[in-house]
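Colleague: generate a structure from the sequence data that follows.
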Amino acid sequence: MRAFLAAALIGLIALTDVLATPVLAGPVHVFVSIPPLQYLVEKVGGAQVRVQTLVGPGQSPATYEPGPKVMAKLDQARLLVRTGVPFEKAWIGKIQAAHPSLKIWDARTDLPLRQMQGQGHADHDHGTRDPHFWTNPLLFKQAAHHLAAVLAELMPEQRATFEKNAQVFGRQLDAVDQDIRGLLAGLSKHDFMVYHPSWGYFADAYGLHQRAIEVEGKSPGARGLAKLIDQLRQSGLKTLFVQPQFSQQNARALAAETGGKVVVIDPLAYDYLNNLRQTAAKIAEANQ
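Modeller: Below is the predicted model:
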């Protein structure tokens, strides 16, 4: 009997210890609209987050629509990070209505935003505000520190971790900024031609001028293309930069008419740091 009571007491003590041990929450599920934001959240959130991107590689933010499976997966998420790319205008309200407890944070919050090139860019929200802030690594650095505070609201016990992660990532962004400045130093030309005007923040940061084929979210017609051909011939620009999410037909037609070439640069690439370096190198090569 005594042995039985002793065993029962030991079992009760062990159970009490288990119940008293705090249960550690698993990683927070976060959805983001585009791959660069996934990179941002993973850098700041670290092991405390599990991130899924709505617009995947090769998909266009202008035409993307989340399907039923994605909408169902949003039930597991506590945070959605957005930035004003086109599909958000139609879908953010629907997502919020279907998931009222989901926190939605705009990564552009408290950042200095520029006007979208070509007044009134019809495909982007917030009037003519350019959503592509992430192409400037120093603005991305600001967003990282803002994100640390947002994640800390969801996981207060991890605040110090998020702040430290943001500081480490910030130093990496400073290094990339310096690398880009070195790559772009001493260029003979400072204009570069793009199809879709995604690189305005990058251009502003590094003393460049982005010239876009697309105007107000629309491709030029026959007259517009003829005018562009004349402008390109006069400017001496021989490289047309395109992104993989959009049709390259008009760009290739322009290149053929002007003796130029088409080069792909991707503002939506996940590998953020290397992608910015590679983009700077391509622009530098075109502008020597």
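
Colleague: contacts and neighbour counts: CA atoms only from here.
Modeller: Fine.

Colleague: who's in contact with residue 70?
Modeller: For residue 70, the contact set (C-alpha atoms under 8 Å, 6 or more residues apart in numbering) comprises residue 54.

Colleague: now residue 140
Modeller: 133, 134, 173.

Colleague: mind redoing it with 7 Å?
Modeller: residue 134 (C-alpha atoms under 7 Å, 6 or more residues apart in numbering).

Colleague: strands along this protein, start to end?
Modeller: 28-32, 49-53, 79-82, 103-106, 191-194, 209-212, 239-242, 261-264 (DSSP state E).

Colleague: rebuild those strands as JSON lines, extending it with distance to residue 229 and mean neighbour count.
Modeller: Formatted as JSON lines, the strands of the chain follow (distance: least, C-alpha to C-alpha, whole Å; neighbours: other C-alpha atoms under 10 Å):
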{"stretch": "strand 28-32", "distance to residue 229": "38", "mean neighbour count": "23"}
{"stretch": "strand 49-53", "distance to residue 229": "38", "mean neighbour count": "20"}
{"stretch": "strand 79-82", "distance to residue 229": "36", "mean neighbour count": "21"}
{"stretch": "strand 103-106", "distance to residue 229": "38", "mean neighbour count": "16"}
{"stretch": "strand 191-194", "distance to residue 229": "12", "mean neighbour count": "20"}
{"stretch": "strand 209-212", "distance to residue 229": "13", "mean neighbour count": "20"}
{"stretch": "strand 239-242", "distance to residue 229": "12", "mean neighbour count": "24"}
{"stretch": "strand 261-264", "distance to residue 229": "13", "mean neighbour count": "16"}
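
Colleague: the structure of the following sequence is requested for comparison with the preceding one:
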Amino acid sequence: MRKLLVTVFLLAVGLLIPGCHPLPQREQTASITVVSTIFPVSDILCNLAGDTVAVSSLLPPGASPHTFEPSIDQVKSISSARLLVCVGAGLDSWSLKLADATEPPILIIELASLANLETNLELGTDPHFWLDPLIVRDTICPLLAKELTNLLPEKKDEIQSNLNCYQGELTALDQEIRSVTTAFRQRKFISLHAAWKYFARRYDLEEVEVVTGSPGQEPSAGWVTEIIDTVINNNVGAIFAEPQLSLRLAERIAEETGAKLFVLDPLGGPQLPGRGSYLDLMRYNLNIFKAALN
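Modeller: So this is what the prediction gives:
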């Protein structure tokens, strides 16, 4: 079966209409269905596209895209979709397997490629670029708006208007985050999972070390000991975990070092308090950073 694959490379490092959230099912007023792998991208798509597109997420709330194993239900959920938007860079490669099972072939937009992340973003294989709102504003949103316009040329003006509006909200979000993080008394932290490099680089924070490089894989006892020494030697006061991953290791390190444990959420979800949109999710995490580092 032929699959049409459009790979969108991120060329640079560095969209919220009230009431618009990813929808679990296609609305009767929607002309096409678009599916993305993770909630933040779904919310961005929803705000760009407006009411003429039904948007849904494949990854259920609380699941990690790194360890997710899709079921037949996920295959069914994209069978009628015109477009699949995945992050790429190894984060959600399972979505491409789902796309292989669709008939007729589905258009795929991959927001990153491993080669481009390595050569242009200099962050290795880290695919968590959506946690930098300026990358979302300047790169992700225009790319998605372009693809939506290709699918719905008659909605070009509406999509462009939505894009302009949402980019303004992202600018305000960036300014808000910058004003808060500039005042932090501490700037160093340890992460359970390497999701926050883009955010840290944008706002002049320092991720000193990462506990586990591959979610779902247990680090060695020797590595955990090194992490504990790093926390103590660098006077790191905050350890960040995530609700999609086990807290056990982070709790152990916090207990043995005296550092405090905080839980950031890189994914959010429409039913989660304070995390029901991309903008709300970023402000939710900003408040966690503020409590930990200020």
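
Colleague: any idea what the TM-score is?
Modeller: Superposed pair, TM-score by TM-score structural alignment, normalised by the length of the first structure: 0.81. Supporting alignment: 254 aligned residues with a C-alpha RMSD of 2.3 Å.

Colleague: before we move on, back to that, can I get the strands of the first structure in a markdown table with distance to residue 158 of the first structure?
Modeller: Formatted as a markdown table, the strands of the first structure follow (distance: least, C-alpha to C-alpha, whole Å):
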| stretch | distance to residue 158 of the first structure |
| --- | --- |
| strand 28-32 | 12 |
| strand 49-53 | 11 |
| strand 79-82 | 16 |
| strand 103-106 | 18 |
| strand 191-194 | 42 |
| strand 209-212 | 41 |
| strand 239-242 | 41 |
| strand 261-264 | 40 |
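
Colleague: right, and those - which one's nearest residue 129 of the first structure?
Modeller: Across the strands of the first structure, the minimum distance to residue 129 of the first structure, taken as C-alpha to C-alpha, is reached by strand 103-106, at 13.1 Å.

Colleague: that closest one vs the second structure, average offset?
Modeller: For strand 103-106 of the first structure, the mean deviation from the second structure after alignment is 0.8 Å (mean C-alpha distance after the TM-score superposition for the first structure).

Colleague: what is the neighbour count of residue 33 of the first structure?
Modeller: Neighbours of residue 33 of the first structure under the rule other C-alpha atoms under 10 Å: 21.

Colleague: that one corresponds to which position in the second structure?
Modeller: For residue 33 of the first structure, the aligned position in the second structure is residue 37, judged by TM-score structural alignment.

Colleague: gap between its match and residue 113 of the second structure?
Modeller: As judged by C-alpha to C-alpha, to the nearest Å, residue 37 of the second structure and residue 113 of the second structure stand 15 Å apart.

Colleague: just to revisit the earlier point, spatially nearest residue to the match of residue 33 of the first structure, not counting backbone neighbours?
Modeller: residue 58 (4.8 Å; C-alpha to C-alpha, 6 or more residues apart in numbering).

Colleague: go ahead and confirm the match of residue 33 of the first structure touches residue 86.
Modeller: Yes - in this structure, residue 37 of the second structure is within contact of residue 86 by C-alpha atoms under 7 Å, at 5.4 Å.

Colleague: how about the longest helix along the second structure, aligned to which bit of the first structure?
Modeller: In the second structure, assigned by DSSP state H, the helix with the most residues is helix 156-181. Alignment note (TM-score structural alignment): helix 156-181 of the second structure is matched to residues 159-184 of the first structure.

Colleague: just the buried residues of the matching stretch, please?
Modeller: Judged by neighbour count (16 or more other C-alpha atoms under 10 Å), stretch 159-184 of the first structure contains these buried residues: 159, 161-163, 165-167, 169-170, 173, 176-177, 180-181, 183-184.

Colleague: same question for stretch 250-260 of the second structure.
Modeller: For stretch 250-260 of the second structure, burial by neighbour count (16+ other C-alpha under 10 Å) applies to 250, 251, 253, 254, 257, 259, 260.

Colleague: same check on stretch 91-101 of the first structure?
Modeller: The neighbour-count check on stretch 91-101 of the first structure (16+ other C-alpha under 10 Å) flags 95, 99 as buried.

Colleague: gap between residue 209 of the second structure and residue 215 of the second structure?
Modeller: As judged by C-alpha to C-alpha, residue 209 of the second structure and residue 215 of the second structure stand 15 Å apart.

Colleague: go on, residue 81 of the second structure?
Modeller: 29 Å.

Colleague: between those two, who's got more neighbours?
Modeller: Between residue 81 of the second structure and residue 215, counted using other C-alpha under 10 Å, residue 81 has the larger neighbour count: 21 against 18.

Colleague: and the alignment partner in the first structure of that one, what does it touch?
Modeller: By TM-score structural alignment, residue 81 of the second structure lines up with residue 77 in the first structure. Counting by C-alpha under 7 Å, 6+ apart, residue 77 of the first structure touches 29, 30, 31, 102.

Colleague: what's the separation between the aligned partner of the last one in the second structure and residue 233 of the second structure?
Modeller: Taking TM-score structural alignment, residue 102 of the first structure has residue 106 as its aligned residue in the second structure. Distance from residue 106 of the second structure to residue 233 of the second structure, counting by C-alpha to C-alpha: 51 Å.

Colleague: before we move on, back to that, and the match of residue 81 of the second structure, how far is that from residue 102 of the first structure?
Modeller: Where residue 102 of the first structure is concerned, residue 77 of the first structure sits at a distance of 7 Å (C-alpha to C-alpha).

Colleague: next one: residue 95 of the first structure
Modeller: From residue 95 of the first structure to residue 102 of the first structure the distance is 9 Å (C-alpha to C-alpha).

Colleague: tell me where the second structure has helices.
Modeller: Using DSSP H, the helices found in the second structure span residues 39-49, 72-77, 94-100, 114-116, 133-135, 141-151, 156-181, 197-202, 221-233, 248-257, 278-293.
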